[in-house]
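Engineer: okay, here's the prediction I keep looking at, along with the sequence it came from:
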Amino acid sequence: MQKVNRPVGLLAVGHAGVDIYQGAVPAVIPFLVFERHYGYVAVSGIVLAATLLSSVVQPLFGALTDRFRMPWLVPVSMTTAGLGVALSGVGDSYPLTWLAVALSGLGVAAYHPEAARLARAASGGSHLAMSWFSLGGNIGFALAPIVVAPILSAGGLGATPWLFVPALLGGSVTVIALRSITAVGPATSASKQGVDDWPVFLRLTAVIVFRSIVYIGLSAFVALWAQQRVGGGEFTGEVALFVLFAGGAVGTLLGGKLATSWGRIRTMRIAYAATIPALVGVVYAPGALVHVFVALVAVLLYIPFSLHVTLGQDYLPNRIGTASGVTLGVAVSVGGVATPLLGLIAEWTDLQTALGSLLVFPVLAWLLARTLPEPAALETAASR
């Protein structure tokens, strides 16, 4: 197994600290349904709050990090993400809850472009090393229901201020990581690093958007779906969320390893093709089998995740911050914009029909991935 250098390892731990708050939003949803009796559209709006602002501002943060070094932004944005979730359960006002979750989304948006730039510099450009950085975020996702469920089960939504603790811990680790990175290089260089291929990058962005619609749609409703399919109340729902997020961690590491043997584009195409029947299983498998297919879909959707990041950086070699902001941020979170429509379908028909409508998107991702070329920029680094 490849040894991870200390700065990348510390940044991965910090990445876990911030992505707990992306996973915390869907983990809080069953409690919002239980305590405040929110419907599908209302909880879809909460998911939208976490993703809409992030989608809008993340390219701006990416452009800024292409021009200026802003390592201080990483711990500051992490604490902002934690503060938003910590405030989300205070009071019982839907608009204030929406605004608190939106604040968390803003923190997440500010974090990813600069953190990804630092991780690329610290890793020497290896997409296998970047998969370890991405793994940190997946672990954060997976920890979210484990952290949220016991706290809110014991104290209800009024206990959300305790959820600020991971932000403090993650921010502290990130400060140590920044001190460890002694030669990350300037945010920009006077010499061109290659040719920015915007048409190909935009096709990659569309692939990530299609993936995002599937993943965020599942994360918003899989807990409620598991409760319907299996029974067992909130606990069953949190187990389904944990399976979804933990499967993502496995897929991220697997993607980095497969890419060294098969290449990034081939690995991506195979993963999206295999996602189609796995998602059918999530929607139609009986009983507890739904958990098995949720895990399988999570692994397959996350196999290309870190590969998206390095591909985007290769397609835009002179705009690493912009590429990172889009591939790690806007294209990932923009799927939340489609979630309210999913909620409407669920209210007009049922949740199974709504989840079944997601099947079109892995098909589109697979078809579009077939048009992407394999860049050569990181092939030497990728083999290390």
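Structural biologist: Good, I have the coordinates. What you are looking at is a predicted structure, and each value in this text was computed from that prediction instead of being measured. Residues are numbered from 1 along each chain as shown.

Engineer: C-alpha only now, for contacts and for neighbours.
Structural biologist: Noted.

Engineer: SS state for the spatially most central residue of the chain?
Structural biologist: The C-alpha lying nearest the average C-alpha coordinate of the chain belongs to Val332 (CA atoms, centre = their mean; 6.2 Å). Under DSSP: H, G, I helix; E, B strand; the rest coil, Val332 falls in the helix class.

Engineer: got the contact list for the residue nearest to it when sequence neighbours are not counted?
Structural biologist: Spatial nearest neighbour of Val332, excluding adjacent residues (CA to CA, 6 or more residues apart in numbering): Ser212 at 5.0 Å. Ser212 is in contact with 331-336, counting by CA atoms under 8 Å, 6 or more residues apart in numbering.

Engineer: just these now: which is nearest Leu311?
Structural biologist: The shortest gap between Leu311 and any of the contacts of Ser212 belongs to Ala331, at 13.7 Å (CA to CA).

Engineer: the closest one touches Leu204, doesn't it?
Structural biologist: No. Between Ala331 and Leu204 there is no contact under CA atoms under 8 Å: 9.4 Å.

Engineer: returning to what we had before: let's have the contacts of Ser212 in a markdown table, adding distance to Val280.
Structural biologist: A markdown table is the format used below for those (distance: CA to CA, whole Å):
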| residue | distance to Val280 |
| --- | --- |
| Ala331 | 24 |
| Val332 | 22 |
| Ser333 | 23 |
| Val334 | 23 |
| Gly335 | 19 |
| Gly336 | 21 |
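
Engineer: against that first model, consider the following:
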Amino acid sequence: MTSIPLSVPTRRPLMPVLAALSLAHLLNDLVQSMIPAIYPLIKEAYQLDFVQIGFITLAFQVTSSLLQPILGYLTDRKPWPYAMVAGMGATLLGLVLLSYAGSYEMVLVAAGLVGLGSAVFHPEATRMARHAAAGRQGLAQGVFQVGGHAGYATGPLLAAAVVVPRGQASLVWFSIVVVIAMALMAWTASRYAAFRRSQVSDPGAHEDVARHGLPRGSVLFAMAILVVLLLSKNAYQAAFTSYYTFYLIERFGVSVQLSQVMLFLFLFVGAIGVIIGGMIGDRIGRDRVIWLSILGTLPFALMLPMADLFWTGVLSVVISLVLSSAFSSILIYAIDLVPHRVGLVGGLFYGLAFGLGGIAAAAIGALADRIGIIEVFRLCAWLPALGLLTFLLPKGARSR
């Protein structure tokens, strides 16, 4: 199945819009990543166990996952680009509340508000990237998502440099990041609104239509397979984003700062992998990228628990590069199945990415309290084996 471009006023991707979306994604996810980056600080300050740490992740990721499909469905019917600005207002409130939280319960509320901002941002931004792609869907999603990965990677580094030495209250300094993101989103929304008005006035403009010819049952089956593949990817990734620092500290006795630098490397390389995966998917097909990305992670994941500190760092970088290339292909594959529901699919899959990661983080935390964080990483290494399910995707929908 070939991805069908929307009618746009140029045959080239609208790179200024994609670049602005990518930067907004960077700033949005940078704030999100500050939460898991300061887990060691929060764990000590509130005397938490691993289950309670997992529930913090669950708070902001499930809030986001539950709302994103609903908001995506509503904006499919009536796009509202400026909603992203309002969503960042919730993120700003959550960040300020987290800075001065006096209890664990307040931390959970603050995390939920940050998740709310993300829920508003992703569906509408996904639609904007789709419209600005001019048929280069892999490139467009790669550019958009690289900002998110870069932001998520930068957060732990900033936390190590600023928050860990100065304390939780210094999080409020990053409010300026949210204000900048709000201004950038307002500019992007105005450009997109003008673009949509030009489409409405253009009699030749049309929306994407599905051309794979699959019956509804096959589409639903393919969606279910994609969800399971996303689960395998995000569950394994959750082990790193929430517990990699604890693993490094317990296994090798490294400092909190060094563990956060290594987490930064893991996340930063993921930003490179996501754009590479998107571009390759435009050439060789989405299903091949999904297969290579998820199942290709397996041998490196199995070697990681046996490696020393140096090779742990090397293997984690390789794992991040390979694993991160899957999401853009999974998302585009799903959108190509129902291209008239971009907001719903974008909200659903971004929501599932957050929600499944949050549920996995809580489950992994509970397991770590029982068997130890080192043994958890040994067990989680088998999750990429679920990449074998890629072979069950309908042949008629395997896209380029």
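Structural biologist: Arrived safely, thanks for sending. The shown structure was predicted, so the numbers you read here are calculated from the model rather than taken from an experiment.

Engineer: circling back: mind listing what the residue nearest to the centre of the first structure touches?
Structural biologist: Applying CA under 8 Å, 6+ apart to Val332 of the first structure gives the contacts 208-209, 211-212, 326.

Engineer: by neighbours, which of the residues you listed wins?
Structural biologist: Across the contacts of Val332 of the first structure, the neighbour count under other CA atoms under 10 Å reaches its highest value at Val326, namely 31 neighbours.

Engineer: map Pro95 of the first structure across to the second structure for me.
Structural biologist: Matched to the second structure by TM-score structural alignment, Pro95 of the first structure sits across from Glu105.

Engineer: how deep is its match tucked in, by neighbour count?
Structural biologist: The number of residues packed near Glu105 of the second structure is 11, by other CA under 10 Å.

Engineer: cool, the one 5 residues further on as well?
Structural biologist: Look at Ala110 of the second structure: counted by other CA under 10 Å, it has 28 neighbours.

Engineer: test my guess that it contacts Leu97.
Structural biologist: Yes. Between Ala110 of the second structure and Leu97 there is a contact under CA under 8 Å: 5.6 Å.

Engineer: tell me which stretches of the stretch 101-250 of the first structure form helices.
Structural biologist: Here the stretch 101-250 of the first structure has its helices, by DSSP state H, counting those that start in this stretch, at 127-155, 165-180, 198-230, 233-262.

Engineer: can you tell me which of the ones you listed is nearest to Gly45 of the first structure?
Structural biologist: The nearest among the helices of the stretch 101-250 of the first structure, by CA to CA, is helix 198-230 at 10.3 Å.

Engineer: which bit of the second structure covers that closest one?
Structural biologist: Going by TM-score structural alignment, helix 198-230 of the first structure sits over residues 220-252 in the second structure.

Engineer: now that stretch: buried residues?
Structural biologist: By 16 or more other CA atoms under 10 Å, the buried positions in stretch 220-252 of the second structure come out as 222-223, 225-248.

Engineer: quick one: stretch 230-244 of the second structure to the first structure mean distance?
Structural biologist: In this overlay with the first structure, the average offset of stretch 230-244 of the second structure from its partner residues is 1.2 Å by mean CA distance after the TM-score superposition for the first structure.

Engineer: and that stretch, how far from the chain's centre?
Structural biologist: Per CA atoms, centre = their mean, to the nearest Å, the displacement of stretch 230-244 of the second structure from the mean C-alpha position of its chain is 11 Å.
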